[in-house]
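> my questions concern the predicted model and sequence given below.
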Amino acid sequence: MGSFSIWHWLVVLVIVVLIFGTSKLKNMGKDLGGAVKGFKEGMKEAEAEAKAETKPAQVAEKKAEDVVDVKATEKKEA
């Protein structure tokens, strides 16, 4: 009762095709594909910007690791 069989999905598909028509479904599929492609390109650009912003910070961290912290004191004459 809770799950649908393949026949239920076929009936739904036939009803959707009858309501919208194949040309409208084709256009909707093309628009959806274009939106997904644009989203993926935007994500790649955002990742590239994030990598470009984090590079200088990583270099600064690396330089900080190479530095030895020493406490300087004055020499007292006895």
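All right, it came through fine.

> C-alpha only now, for contacts and for neighbours.
Fine.

> mind checking the SS state of Ser3?
For Ser3, the assignment made with DSSP: H, G, I helix; E, B strand; the rest coil gives coil.

> below is structure B, check it against A:
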Amino acid sequence: MGIGGISVWQLLIILAIVVMLFGTKRLRSLGSDLGSAVKGFRKSMSEDNDSAEKPAAKPDPAEPRDEQNK
């Protein structure tokens, strides 16, 4: 038995049908587009985590606070 009750032969038949429908060039470009999208997503997630880990900027002591202005 394969994945979820689908045998290896059934997966190969589905793969052959997909290749016949779309062609290898289109599948290759689709795969590279998907890979670059995942890479960009991971990069943005790591940048978001890096910015969250940085401490907040300290307030400038020369600037008066809101409480002092009231």
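Ah, there it is. Note that the structure is predicted; figures quoted are calculated from it, not measured.

> and the helices in the first structure?
6-20, 22-66 (DSSP state H).

> tell me which other helices or strands the shortest one touches.
Spelled out, that is helix 6-20 of the first structure. Contact partners of helix 6-20 of the first structure among helices and strands, from 3 or more CA pairs under 8 Å, 6 or more residues apart in numbering; DSSP states H and E: none.

> rewinding a little: can you add mean neighbour count and give the helices of the first structure back as TSV?
Output for the helices of the first structure, formatted as TSV (neighbours: other CA atoms under 10 Å):
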stretch	mean neighbour count
helix 6-20	11
helix 22-66	11
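
> map Glu47 of the second structure onto the first structure.
In the first structure, Glu47 of the second structure lines up with Glu45, judged by TM-score structural alignment.

> ditto for Arg26 of the second structure
Counting by TM-score structural alignment, Arg26 of the second structure lines up with Lys24 in the first structure.
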